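Asks: Give me a 3D structure for the following:
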Amino acid sequence: MRLIHWGYQLSPFQIIMLSFLLLIAIGTFALMLPVATKSGQSAPFLTALFTTVSAACVTGLTLENTALYWSGFGQLIILLLIQIGGLGVVTMAVAIVMASGRRIDLMQRSTMQEAIAAPQLGGIVRILRFILKFTLLVEGLGAAILFPVFARDYGWINGLWMAFFHSISAFCNAGFDLMGEHGGGSLMGYASDPWVNLTIMGLIVAGGLGFITWADIHWNGMRFSRYRLQSKIILLMTAGLIFVPATLFFFLEFQDFPEEVRLFQALFQSVTARTAGFNTVDINLLSESGRLLLVVLMLIGGAPGSTAGGIKSTTAFVLLTSAFASLRRKRDVTFFSRRIADETNEQALTIFLMYLLLFVGSSWLISVVDGFSLVDCMVETSSALGTVGLSIGLTEKLSAFSQLILIMLMYFGRVGALTMIYALNKRSIPVTGRLPQEKITVG
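Replies: This next block holds a predicted model:
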């Protein structure tokens, strides 16, 4: 964990970046082995690289059908990449160090704190133990609930494998599936199955809330007033970002389906768009306004320190509350009798602008290079940048250049904007003086 390069100790942010690059390199090599494909031939480099990045960055975009192209060995590699990428390479590495009985040093604790967005350095080992136990419990419970359905449809052995695969994929918000062409792909064959719908949605939400939020709930029970401000914001934003879009989907989309099926489809698309990537309805059936709603949800994503990507629900909340405070001519941004730090407001604005520039620039560039409509390109780029995985079938039709753009977006979306900024910048220089201030008019 303590990496030294020419006498220079890497920062926690640089370690996080490099750890994902190392995971991607190993995964690409493994998927290029002939044993990884059903044909017994080595997968092309770009196919292996794209699949590895998508799995390690828990996105779900693919160039080949996971069930039909990859062998059992290849699917196992993909599942391992999803699990490691979902929990974080650093989290898994520190867990291995703990299991070996070795002491966790200060650098490892600091890196772990940044990787899981922990509020403080103290108690990191306790939080890590909670994360591992919580993950095993939720994924195991999800697999147990899904097993009867998949065993009925695919047999006991295949059903068990599919139950674990989809449980881990859903909890890690990856969106990879093994359905092949069953029901049209993804979970479309189970669009009206409440058992599968509710289980997958529960797993997605559980992974997207963030481990620190769950630790807060575990240690404080149902005493909402004792939760950290961040946990309160995450829970409220998550509820709003599920039920408001679901209501819009229900009344504006899927009009040709029975009402009970529409209810599940509307709720499922609202949940999965926040970085999961499963779908129970063909995304191409959505209107242009419906696709734009998906784009917004995909860009927002889940919570900090979770298995989800996107700009994060807390970032969106800070931007909204800052705007309201400005409109009301309030000096401070407050919520639940707490003042949000000015530094947090600045970071939220920086993250938003970075995502917006990458999203708009990538969508425009892909549209120009490959000639697809800008709205369709926006769906694919927001899906990659938000590490979602929802697709209108455009990804496999793109040129190699555009697919490389999606690869970079998936990596950026998983590592995170602030991690990239702090990793690439030099150490901050102490401010010894400040220039005179002068007001300018904006708006």
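Asks: from here on, contacts and neighbour counts on C-alpha atoms
Replies: OK.
Asks: ok, and the closest non-adjacent residue to residue 373?
Replies: Using CA to CA, 6 or more residues apart in numbering and skipping the chain neighbours, the partner closest in space to residue 373 is residue 367 (6.1 Å).
Asks: how deep is that neighbour tucked in, by neighbour count?
Replies: 19 (other CA atoms under 10 Å).
Asks: mind listing what it touches?
Replies: Neighbouring residues of residue 367 by CA atoms under 8 Å, 6 or more residues apart in numbering: 373-374, 377.
Asks: Using the three-state scheme, assign it.
Replies: helix (DSSP: H, G, I helix; E, B strand; the rest coil).
Asks: Look up how far residue 375 lies from it.
Replies: 9 Å (CA to CA, to the nearest Å).
Asks: here's the other one to compare against:
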Amino acid sequence: MKFDVKEKPDLKKRKFSPPQILVLGFALIIAIGTFLLMLPISIKQDGRLSWIDALFTATSATCVTGLTVKDTGTFFTPFGQVVILALVQVGGLGFMTMATLFSLVLKRRISLKDRLLLQQAMNQNTMEGIVRLIRKVMVYSVVIEGTAALALTLRWAVEMPFSQAVYYGVFHAISLFNNAGFDLLGNFQSLTRHVSDPIVNLISMVLIISGGIGFIVISDLVDYRKHRGLSLHSKVVLSMSGALIAIGAIVIFIFEFTNPYTLEPLNWAGKIWSSFFQSITPRSGGVATLDIASMRHATQFFIIILMFIGAAPGSTGGGIKVTTFAILIGAMFSMIRGRDDIVMFRYRIVQERIVKALTITLLTLFLLIFIAMVLSTTESADFLSILFETTSAFSTVGLSMGLTTKLTVFGKIVICITMFIGRLGPLTLAYALGPKKGRELYRHPEGQMIIG
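Replies: Sure thing, here's the model as predicted:
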């Protein structure tokens, strides 16, 4: 009797935290995607897909990365491509967002636990207005993806059957807006054949930027007249994103201007389009109009830096996030100027945010260095290619210097884990695996230490 009484409370206490539910949810989606991609209906008759390649593709799609070991356009059937697209949409918006959508359609009440999960999934500081934000996310996604799909359909209808143009338009609109990087143009060429096409370039860049700045910023821009201004978050994201795009385009233009394999053969319009496109896509876009492997080492390393920084919080992109980078830059300038506080747009950044930014950056650096060192011992490639692949996987970018298809089974597993961690975020995974934080009962005395 005593044994039975003790068992019941223990069973009731076994509850999953929001980070743990997110980890398990994404893992379940990847498992389902792997199973569907291994079905004969997903693969063309002359193709063969191993379990590791199916797992890699499903992970890449769910984590909206875009690294591929099999060419999406030529290896998979329309059914397999739709499976990949569904994984991209669910992975990009988040499975909790999709679950909430169905709950709203069925007029089911959103519980407190669901709101906590949504807060964690959308990387929000508060639950206030979270369901309203989810409604906006769905509306913005449908409007942006639908408009882009129509524009791409009209563009491609001049060179392919209309039904195929519609299919291509919808697929690439969803893939680009979710910063996934999957394409159907064949032979791992990405968008290189549209290098000087202003329509495809412009639509693709707008989609990547829209998905990369995050739904909070989009909502702020839509409601700009209503609120007569932007939030601090939106101001930082837009200013930092604009600066990175402009600086990136200038650096790539200078480094690649005389490269006979990239910018040199193009006219001035093509050079400008390409410079801006290659500056925007490392933010998590995953498609390219130039051959990344043919770029100079300096450009490739610079793209690694852009991938490391990534997109904005609450977006479909990865990386340490532009707000984190902005806080680090702000801390540097504040220290140089001898000021105690980091001030942005007349707002002081609280200490907690600064510590979190440093933690995320250091965790990411340590993780990337460790993974790159491991892969350098198992893969037959130069270190720059390995570092590029590792950063691309963690930041869910999808750009590659050609290493993806040459990875060993162990290398593919490591990259899968890297993509998974990158999509969830190192802190979310740490919270999911680590013990629950308890209240500190005391504080240690303050100490002094020499730095610098």
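Asks: Tell me which of the contacts of residue 367 of structure 1 fall in helices.
Replies: Per DSSP state H, helices hold the following members of those: 374, 377.
Asks: Surely residue 341 of structure 2 touches residue 353?
Replies: No. Residue 341 of structure 2 lies out of contact with residue 353 (CA atoms under 8 Å); the separation is 11.9 Å.
Asks: and for these two, which residues touch both?
Replies: With CA under 8 Å, 6+ apart, residue 341 of structure 2 and residue 353 have no common neighbours.
Asks: okay, now the counterpart of residue 177 of structure 2 in structure 1: neighbour count?
Replies: Counting by TM-score structural alignment, residue 177 of structure 2 lines up with residue 171 in structure 1. Residue 171 of structure 1 has 29 neighbouring residues, counting by other CA under 10 Å.
Asks: can you tell me which residues contact residue 171 of structure 1?
Replies: 138-139, 203-208, 307.
Asks: How much space separates the aligned residue in structure 1 for residue 344 of structure 2 from residue 316 of structure 1?
Replies: Aligned by TM-score structural alignment, residue 344 of structure 2 pairs with residue 335 of structure 1. Between residue 335 of structure 1 and residue 316 of structure 1 the computed distance is 14 Å (CA to CA).
Asks: So those two - more neighbours on which side?
Replies: residue 316 (19 against 13).
Asks: That one is in what secondary structure piece?
Replies: helix 313-327 (DSSP states H and E).
Asks: what's the counterpart of residue 90 of structure 1 in structure 2?
Replies: By TM-score structural alignment, residue 90 of structure 1 lines up with residue 96.
Asks: roughly how far apart are that match and residue 130 of structure 2?
Replies: Distance from residue 96 of structure 2 to residue 130 of structure 2, by CA to CA: 12 Å.
Asks: any common contacting residues for these two?
Replies: By CA under 8 Å, 6+ apart, the residues touching both residue 96 of structure 2 and residue 130 are residue 118.
Asks: who has more neighbours, those two?
Replies: Shown here are residue 96 of structure 2 and residue 130; by other CA under 10 Å, residue 96 has more neighbours (24 against 16).
Asks: Just confirm the more buried one contacts residue 120, I think it does.
Replies: No. Residue 96 of structure 2 lies out of contact with residue 120 (CA under 8 Å); the separation is 9.8 Å.
Asks: Distance of the spatially most central residue of structure 2 relative to residue 24 of structure 2?
Replies: Centroid-nearest residue in structure 2, with CA atoms, centre = their mean: residue 317, separated by 2.6 Å. For residue 317 of structure 2, the distance to residue 24 of structure 2 equals 20 Å [CA to CA].
Asks: got it, and residue 198 of structure 2?
Replies: On the measure of CA to CA, residue 198 of structure 2 and residue 24 of structure 2 end up 42 Å apart.
Asks: cool, residue 141 of structure 2 as well?
Replies: Counting by CA to CA - residue 141 of structure 2 and residue 24 of structure 2 are separated by 25 Å.
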